[in-house]
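S.K.: Okay, here's the prediction I keep looking at, along with the sequence it came from:
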Amino acid sequence: MVRFIEDAPIVNEGYQVTDKGAWCWFADPRALHYKSKDGSIDRTYIGYIDTHGNIKAMQYDFHKKQQKEVLIRSCFQPDDHDNPTFLILPDERVMIFYSRHTDERCFYYRISREPGDITTLGEEKKIITENNTTYPSPFILSDDPDHIYLCWRGIGWHPTIAKLSLPDKKDNINVEWGPYQLVQSTGARPYAKYTSNGKDKILFTYTTGHPDQESPNFLYFNYIDIHTLQLEDVKGNVLSTIADGPFQINKRSEYVEQYPYTVVDSPEERDWVWQIAIDKPGNPVIAMVRISEDKTSHNYYYAHWTGKEWKKNFLAHAGGHFHQSSYIEKCYSGGMTIDPAQTNVIYCSVPVEGKYGRKYEIQKYMLNDGGDVVAVEAVTRNSRYNNVRPYIIPDSEDTPLRLTWMHGNYYDWIVSTTHPLGYCTAIHSDFRGFPVKTETENIEMTVEQAKDFKFDLKEDFVISVTLKPDTVKYRGCLLQLGKLGYYLNANTMKPEVRYQRKVYTSTNMLGTADTWAIMPRGTNGKWYVPQKYSELRLKLEYKNGILCTYVNGLLDQTIELLPFVR
């Protein structure tokens, strides 16, 4: 019997991480916790993209009890498929990957200058590929700590892998093996989710294709062995040598008979996948959804390998598509996530009647060893807006910040003239966050008042100014504080901090991707002209020789001015 854990009928929408942010669920880890062995680093990073094309991340520092929202990249393609993913390097620096949605032949990345601290990101770099990219999922495994294994949707819109070098002294990396297509489906676009055992294997589960186009849509599972660079089924039978070409999959009965241990589910419905994890005995478990032929009925399932077979347990009815646009993306369920630390706990977004009508709420499903639901607990309740695409933050089990999700209305995965509001959600979590602490008074001033500011690099300061750039000229000095100036480069649209003949240029342009809102819907590989700011908030924060610049509340630059401090 299922036990429902009831709480008082109060409104609980969690706590806001950011008021503008979203993600797709195929690029992971979209959030990550890292605690160093010596305990000096204890931070969580949550990444997302907003409808203005800002790729961002919130960093929570559990030692300093503070959080900062970092601008990773401005003026990017405003598409929720472009959310960033995180990787901790052997030297404890944080590497952040991101890419456009399947219409550009490269990945972008930035690496923190300091261990575990994404407020110190270095310059933007590229990994050039021969095929279009999306959904970067990076791994470093203990049996090969000198390489990065990067998985993504690449060659022919199929699961793809490459082995990369670690960053050199200039943060450049090389592709040392691959890219190689892992499988070839009879479907046009298999969707894959990846995880690893941390040692020598990458596990991935994938569909025949997109459930919109494939009915039925099967679900498959394979291992990647990094020692042999071969593909294996769940029992360890070798299927292919990756470099020799992709393993061929299909939905025919002959295939299922020949390769039974590659097939997780062969239903009459349209399967899609949300997550893969590894249980304590070391067996794979999968969060999946079965979608009816007409796409109006979605049902969540928990698939787990028993050692002999894949057992699929029904969890909950997921309603239909969760969003506000009834004629597109009818296979977009509210979403589900497995707790990797206790894989018998699953969080699902399900439709619930509440104080504000029928909304998607996050519920926690607790399973027994056989995969049956034994208890259900409401995480959110009586919400004003939908709560969707939940995600348990990897390695966060010893922190108060474990679960995060999207909250709000959602119209489309891309901003366009068809749906200019796009994915206008916030990001919420189960953690209240840290109160804002300012040891130094934040001085509000005008540009004119700033000219008279008595500036001394030996003294800490925080200054906030509203800037109103000339959108025709859009260049030159925007703010002057004695010998310290904040400039706008006319050619690059990037802000520059200038001090004593040194120029510190931002990676990010001073503008937004709002131009996309008047452009046709779709991924066409174009970069539209950024929208210039007619007004913006600039904050300069100086402490102990470090200058931080914030554009509209987002940390843009962290600059060491220590050499100039006498």
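M.R.: Thanks, I have it. Residues are numbered from 1 along each chain as shown.

S.K.: When you work out contacts or count neighbours from here on, use the C-alpha atoms and nothing else.
M.R.: Noted.

S.K.: what about the helices in the stretch 151-300 of the chain?
M.R.: Remark: helices assigned in the stretch 151-300 of the chain by DSSP state H, counting those that start in this stretch are 253-258.

S.K.: Can you report how many residues neighbour residue 230?
M.R.: By the measure other Cα atoms under 10 Å, the count of residues near residue 230 is 18.

S.K.: Could you measure from it over to residue 185?
M.R.: Residue 230 is 18 Å from residue 185, where distance means Cα to Cα, to the nearest Å.

S.K.: Over to residue 395?
M.R.: Noted for residue 395: a distance of 33 Å to residue 185, by Cα to Cα.

S.K.: The stretch 101-250 of the chain: strands as residue ranges?
M.R.: Assigned by DSSP state E, counting those that start in this stretch, the strands in the stretch 101-250 of the chain fall at 106-114, 117-121, 125-128, 137-141, 144-153, 159-165, 175-181, 183-185, 192-196, 201-207, 219-225, 230-232, 238-241, 247-249.

S.K.: buried set for the first one?
M.R.: Across strand 106-114, burial judged by 16 or more other Cα atoms under 10 Å covers 106-113.

S.K.: now those residues as CSV including distance to residue 548?
M.R.: Listed next are the buried residues of strand 106-114 as CSV, based on distance: Cα to Cα, whole Å:
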residue, distance to residue 548
106, 30
107, 27
108, 23
109, 21
110, 18
111, 17
112, 15
113, 14
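
S.K.: Structure two is appended below for comparative analysis:
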Amino acid sequence: MARAVHRPHPPPRSRARRDGAPRFHRHSGRGALRGAALGGLAGRRVAGRGARLPRQCRHVADAIAPGSRPGRKAGPCGPGSPPPARGQQPVRSAAVAGAAAALSALPLPPAPNRGGAAMAPREVVLNDDGGWCWFQDERALVHRGALLVGSVACGSREPARRGDIELTRYDLATGEIHRTTLHEGLEADDHAAPALLELSDGRVLATWTRHGSEARLYWRTTEGSDSRRWRPPRAYEPSPSTRITYSNLHRLSEENDRIYCFFRGLDDSYKPSWCFSDDGAASWKRGGILIDVPGPARHRPYVKYASDGRGAIHFLFTEAHPRNFDCSLYHAVYRDGSLHRSDGALIRRLGEGPMIPAEATRIHTGGPDSVAWCQDLALDSRGRPVAAYSVQVGDGGRPQKEHGRDHRYRYARWDGRRWLDSQIGYAGSRLYPGEDDYVGGISLHPDDPSTVFLSANVNPASGAPLPGGRWQVFQARTPDGGRTWEFLQLTRDPHRDCLRPIVPAWQPGRTALLWLRGRCHAYTRYELEVVLQVR
């Protein structure tokens, strides 16, 4: 469908929405999906079969690719149809939304500069309804002068958006905000957030999945390098029994730009798995299971991934969900077709079967009073891995209902010979009952892993509760490889939580800090907005 681009206008001096909620330009993009409507055979690409039509085409029974069914023709709103007229675009309050979206793209005025104090960086609400968890990456990407951010709408502001997989584009020069719906109504679950990757030809790839309830990996690519224009969606099924959760994308230039997508659940295994593309995301091929945990229990290792973009992909992982296991933390690396320990010792070829945790390098030893969960992984200037993780402490002798009252953030880096592991600070309590290991979240700065951004409902230096008990975002820096830390509080919101901060790679001296602001009651029920602070 046609796409409208709204140019920012000079902001009115004193007029603002009373509720403070920004409006946005929104469009579904050509071929947007509704629900899990794609079908197809195992291992085949599926292009829009059975997809629910855009709102302006609901009078058409279905959209069918030409030639896909005898006796049926693609209707005026089916594949290959000309784009609808501008007035048919699914843009709400078109006359107002353009100016409001432009206004919302303009940063809020900074706090007054009194007494020579440094002025606070400006904040921008990029999306008024969005969530993500921390096991799909990259959730944000700087691409051709624009910041791209993927998220899942929960319908907290507009029920019609519930379960929409969305991509927000923020022009870093003009402040223009442009939102594309990659998939309408898939699932209101933060596990479904998309992963983003820039391809070798300048296009952007987005992949996303349901939360373990079907076999499909969904994906779309941009039309050329314009991140406002997206090709129709497709889906890939590694096998009929696969139950996919998460997607993590990495491209290796030394392997002829092969794209790896890491997910969970090949062949209903519940295990970290992988597939790959050798044709620029035109198609996908089945890989295998990456990590297995032998034993009678059906454990699910959790993994964070980091790559140098050339020939190496690093893995930071646990044996299981910390709810079910006193998790330790491990590292391994893929290089030259094989899996290796941190010191380079060979484990096995990638295609020869999964590794088990005991074959990798152990960073942290878990126990009843020290249960680890991986949070982030990055590479330093020498290509060495740096890890951030959380630990639930002191719960070994407590009743289950009292678990999750004390978490710590930790930092580990590989110095070329060994892992140096130290505490960053206090993380506070569990985010909500039922998920005792959910914390506010911590991310490493990908351009400078000696800086982290964390969310806590306590002072990370002392553990003292914060006023109001809300989670706030802090910056922490270490001048000595993790032995000591300096903290700076970045948010002070007395009524809303500031959660799951992330930072995409950008350029030296520039930081695009993102977080989720509002309330998170569960991974399927939240009132969160996506906030940007450019530093």
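M.R.: Now that the structure is in, tell me what you want to look at. As the structure is a computational prediction, the values presented were derived from the model and not from experiment.

S.K.: TM-score for these two?
M.R.: Here the TM-score for the pair of chains, by TM-score structural alignment, normalised by the length of the second structure, is 0.69; 392 aligned residues with a Cα RMSD of 2.4 Å.

S.K.: Which residue in the first structure aligns with residue 287 of the second structure?
M.R.: Matched by TM-score structural alignment, residue 287 of the second structure corresponds to residue 179 in the first structure.

S.K.: oh, I was asking about residue 354 of the second structure
M.R.: Counting by TM-score structural alignment, residue 354 of the second structure corresponds to residue 246 in the first structure.

S.K.: Tell me which residues touch the closest residue to residue 349 of the second structure other than its chain neighbours, please.
M.R.: Nearest residue to residue 349 of the second structure, sequence neighbours excluded (Cα to Cα, 6 or more residues apart in numbering): residue 338, at 4.0 Å. Residues in contact with residue 338 of the second structure (Cα atoms under 8 Å, 6 or more residues apart in numbering) are 346-350.

S.K.: Quick check: of those residues, which lies closest to residue 313 of the second structure?
M.R.: Ranked by distance to residue 313 of the second structure (Cα to Cα), these are led by residue 350 at 11.7 Å.

S.K.: Contacts only, for the closest one.
M.R.: Counting by Cα under 8 Å, 6+ apart, residue 350 of the second structure makes contact with 290, 334, 337-339.

S.K.: Apply 10 Å and report the result again.
M.R.: Residue 350 of the second structure makes contacts with 287-290, 334-340, as judged by Cα atoms under 10 Å, 6 or more residues apart in numbering.

S.K.: now the residue nearest to residue 349 of the second structure: how far from residue 277 of the second structure?
M.R.: Residue 338 of the second structure is 18 Å from residue 277 of the second structure, by Cα to Cα.

S.K.: first to last residue in stretch 388-407 of the first structure, what's the distance?
M.R.: Using Cα to Cα, the distance between the terminal residues of stretch 388-407 of the first structure is 6 Å.

S.K.: My error: substitute stretch 315-330 of the second structure in the last question.
M.R.: Stretch 315-330 of the second structure has an end-to-end distance of 8 Å (Cα to Cα).

S.K.: likewise stretch 117-133 of the first structure?
M.R.: Stretch 117-133 of the first structure end-to-end distance (Cα to Cα) = 27 Å.

S.K.: buried ones in it?
M.R.: Buried-residue list, stretch 117-133 of the first structure, by 16+ other Cα under 10 Å: 117-124, 126-127, 129, 131-133.

S.K.: residue in the first structure matching the residue nearest to residue 349 of the second structure?
M.R.: Superposed on the first structure with TM-score structural alignment, residue 338 of the second structure falls opposite residue 230.

S.K.: And for residue 124 of the second structure?
M.R.: By TM-score structural alignment, residue 124 of the second structure lines up with residue 15.

S.K.: swap in residue 231 of the second structure?
M.R.: In the first structure, the residue paired with residue 231 of the second structure is residue 122, using TM-score structural alignment.

S.K.: ok, now how distant is its match from residue 73 of the first structure?
M.R.: As judged by Cα to Cα, residue 122 of the first structure and residue 73 of the first structure stand 12 Å apart.

S.K.: That concludes my questions; thank you for your assistance.
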